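In: Pasted the sequence and its predicted model underneath.
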Amino acid sequence: MKIRNFLVNDDEENLRLDLFICKHIQDKSRSYIQNLIEDNLVEVNHRMKKSNYKTKTGDNIKVSLPDAVELNIKGEDIKLDILYEDSDVIVVNKPQGMIVHPASGVYTGTLVNALLNHCREDLSGINGIARPGIVHRIDKDTSGILVIAKNDMSHNKLSEQLKDHSMTREYIALVEGIIKEEKGSLDKPIGRHKKDKIKMAVVEGGKRAVTHYEVIKRFKEYTLVKCILETGRTHQIRVHMCYLGHPVVGDPVYGYKKQKFNLKGQLLHAQKLGFIHPGTGTYMEFQVEVPEYFKRIIDILSNER
């Protein structure tokens, strides 16, 4: 990782953060810089900021640049659960255990590898060769629905819906303990954990994160909840539920160390996704049930006395 530090001068005040960095790191594209900011690799006075943050004289800006890796991402014959596809978008149901796109140390077996085999060159190129078509992500061990852009027009329009919070994103989660309230909302900023850089946390100066939740069913020691995302921060539901005192069951990072069930990851499922089709302008909505391993746990808990 290469670290670059910059000090904002008087004549550089009131610039967008991404444009300020582009001015000083001219061999990187604006979209690349925006991805660095989204991945919490840019700090302003030791705090995370958005791309549209306006610089102030004296700001200390730290940019962490990942080591360059020569990527040769190839398509792989991996089965896709396709819910919908046309010339503009493809909607898939991602299984638990699949990483969305290649990253450091992982270049095979991802959703992108499967998409490259299925769509070949027919994917948006806005996010570069490692993330073709990827508009939004869900964690490796979270299952559920994703929409992929097959051209740049679709990518831009879908991204705008994410930014203005008009895309419907609804999750089902099984969490530890009993949530007493029928419904509630968490409006707590999320950023990199102060001591453990692998983890995210509710931190002062983090990016605004809003999660609405509603109890579906209470069990003896657990609660099944519906979570609706207003924003889309890294690990948002997992962090917010942990902050609430009810971490997602099976979560290896934010959950309890002792687990009752033999799980391979958190019981979190992106069950509903709705968006305005970038080509036709009509609203489309997709929904998939929780996977079998999730159903099995619910059945076990439903039969407990």
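Out: Okay, I see it. Remember, predicted model here, so these are calculated numbers, not experimental data. Numbers count the residues shown, from 1 in each chain.
In: drop to CA atoms for contacts and neighbour counts, all remaining ones
Out: Fine.
In: tell me what the helix or strand hosting residue 20 is packed against?
Out: Under the assignment given by DSSP states H and E, the secondary-structure element containing residue 20 is helix 17-24. In this structure, helix 17-24 packs against helix 30-38, with contacts taken as 3 or more CA pairs under 8 Å, 6 or more residues apart in numbering; DSSP states H and E.
In: ok, second structure coming up, stack it against the first:
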Amino acid sequence: MSEQYQVVERDQSKRIDKLLTEIVEDASRSQIQSWLKDKFVLVDGEAVKSNYKVQEGELISWSIPEPEPLEIKAEDIPIEIVYEDEDVVVVNKPSGMVVHPSAGHPSGTLVNALLFHCKDLSGINGVERPGIVHRIDKDTSGLLMVAKNDKAHRSLVEQLQNKSVERKYEAIVHGMIAHEYGTIDAPIGRDPKDRQKMAVVEGGREAVTHFRVLKHFQDFTLVECKLETGRTHQIRVHMRYINHPLAGDPKYGPRKTWGLDGQALHAKSLGFEHPRTGEWKKFEVEPPKDFTDMITFLENRE
């Protein structure tokens, strides 16, 4: 991977290791410091140290060797299978579980558990993401559909692209939403001020979220969100955009949270056309205990 970045005014005098953590997706500061030490990163063609302070107009280039391929192992991890047949598995993913392995999470993921449970998963996404058609964030709980063969995988991806898959989430957000219903139609892309975040940005990818209020609390609102598109962090970014960030969201919400281990977001409902039979399948699961405990707490405060 070979990439370049020209330093702009807002980056003036930042340490290069700090700047690169903002620019390079999924790279830790220690990784970047290692790249600088090994001279994989150059500034105007010259190697620099981690504490080098960049200047406006300088050209940073980096060429990082491809990582060694991960060896994905089947692991006997309990998972809740909501539905399974020869083509599809529908799983209720717990909060805190990563969907597929990566450099930072080589094991303990949903894929590791599925490989133990299923053995046969589609190979379209390669060895690191077998069967994975769509994802939800690590700290989001709820329903995911997984393909057990390539034909099913192609069908489910096509349905996602055609916006015919029905995906509904429940979320607890800060503040009192004034409208009972709403649609947020705002493009999402990488945040130019923080490359580790997504944001509503001009020129971003189309993103549409419909919401309806389920219950008002004193200073929070329980909402149902229906996805028309599926961008990274879409609900989290869109609710932040309308000034109602998710409770417990460490990335897009207030720093002080309500004792939740991650954002209060649950993929409650999932509907799709079965790839073999054409039958409409719909599944629904209740939120986990920490989510319902927070609702009870908010109700008792009223």
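Out: Right, received. Where do you want to start? Every value quoted in this text rests on a predicted model; they were computed, and no experiment measured them.
In: TM-score for the pair, please.
Out: The TM-score (TM-score structural alignment, normalised by the length of structure 2) is 0.79; 249 aligned residues with a CA RMSD of 2.0 Å.
In: before we move on, the earlier item: give me the buried positions along the helix holding residue 20 of structure 1.
Out: In terms of neighbour count (16 or more other CA atoms under 10 Å), helix 17-24 of structure 1 has its buried residues at 17, 18, 19, 20, 21, 22.
In: quick one: it to chain centroid distance?
Out: 24 Å (CA atoms, centre = their mean, to the nearest Å).
In: In structure 2, which residue range corresponds to that helix?
Out: When helix 17-24 of structure 1 is aligned against structure 2 using TM-score structural alignment, it corresponds to no residues at all.
In: Now do that helix and helix 30-38, the angle between them.
Out: Interaxial angle of helix 17-24 of structure 1 relative to helix 30-38 (axes from the mean of the first three to the mean of the last three CA atoms, to 10 degrees): 120 degrees.
In: Check the gap between residue 243 of structure 2 and residue 192 of structure 2 for me.
Out: Relative to residue 192 of structure 2, residue 243 of structure 2 is positioned 19 Å away (CA to CA, to the nearest Å).
In: Over to residue 107 of structure 2?
Out: Distance from residue 107 of structure 2 to residue 192 of structure 2, counting by CA to CA: 31 Å.
In: about what we covered before: TSV for the buried residues of helix 17-24 of structure 1, including distance to residue 64 of structure 1?
Out: As requested, those are exported to TSV (distance: CA to CA, whole Å):
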residue	distance to residue 64 of structure 1
17	14
18	14
19	16
20	15
21	11
22	14
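In: of those residues, closest to residue 84 of structure 1?
Out: When the buried residues of helix 17-24 of structure 1 are ranked by distance to residue 84 of structure 1 (CA to CA), residue 18 comes first, at 34.5 Å.
In: Translate residue 294 of structure 2 into the numbering of structure 1.
Out: The criterion is TM-score structural alignment: under it, residue 294 of structure 2 has residue 297 as its aligned partner in structure 1.
In: hang on, the earlier thing: could you check which of residue 107 and residue 192 of structure 2 has the larger neighbour count?
Out: residue 107 (20 against 13; other CA atoms under 10 Å).
In: Enumerate every residue touching the residue nearest to the more buried one when sequence neighbours are not counted.
Out: Closest residue to residue 107 of structure 2 in three dimensions, ignoring its sequence neighbours and counting by CA to CA, 6 or more residues apart in numbering: residue 101, at 6.1 Å. Residues in contact with residue 101 of structure 2 (CA atoms under 8 Å, 6 or more residues apart in numbering) are 70, 72, 107, 108, 109, 111, 112, 128, 129.
In: Just the helices from structure 1, written as ranges.
Out: 17-24, 30-38, 111-119, 152-163, 236-244, 292-302 (DSSP state H).
In: JSON lines for these, including distance to residue 283 of structure 1?
Out: Rendered in JSON lines, the data for the helices of structure 1 read as follows (distance: least, CA to CA, whole Å):
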{"stretch": "helix 17-24", "distance to residue 283 of structure 1": "32"}
{"stretch": "helix 30-38", "distance to residue 283 of structure 1": "27"}
{"stretch": "helix 111-119", "distance to residue 283 of structure 1": "24"}
{"stretch": "helix 152-163", "distance to residue 283 of structure 1": "12"}
{"stretch": "helix 236-244", "distance to residue 283 of structure 1": "25"}
{"stretch": "helix 292-302", "distance to residue 283 of structure 1": "29"}
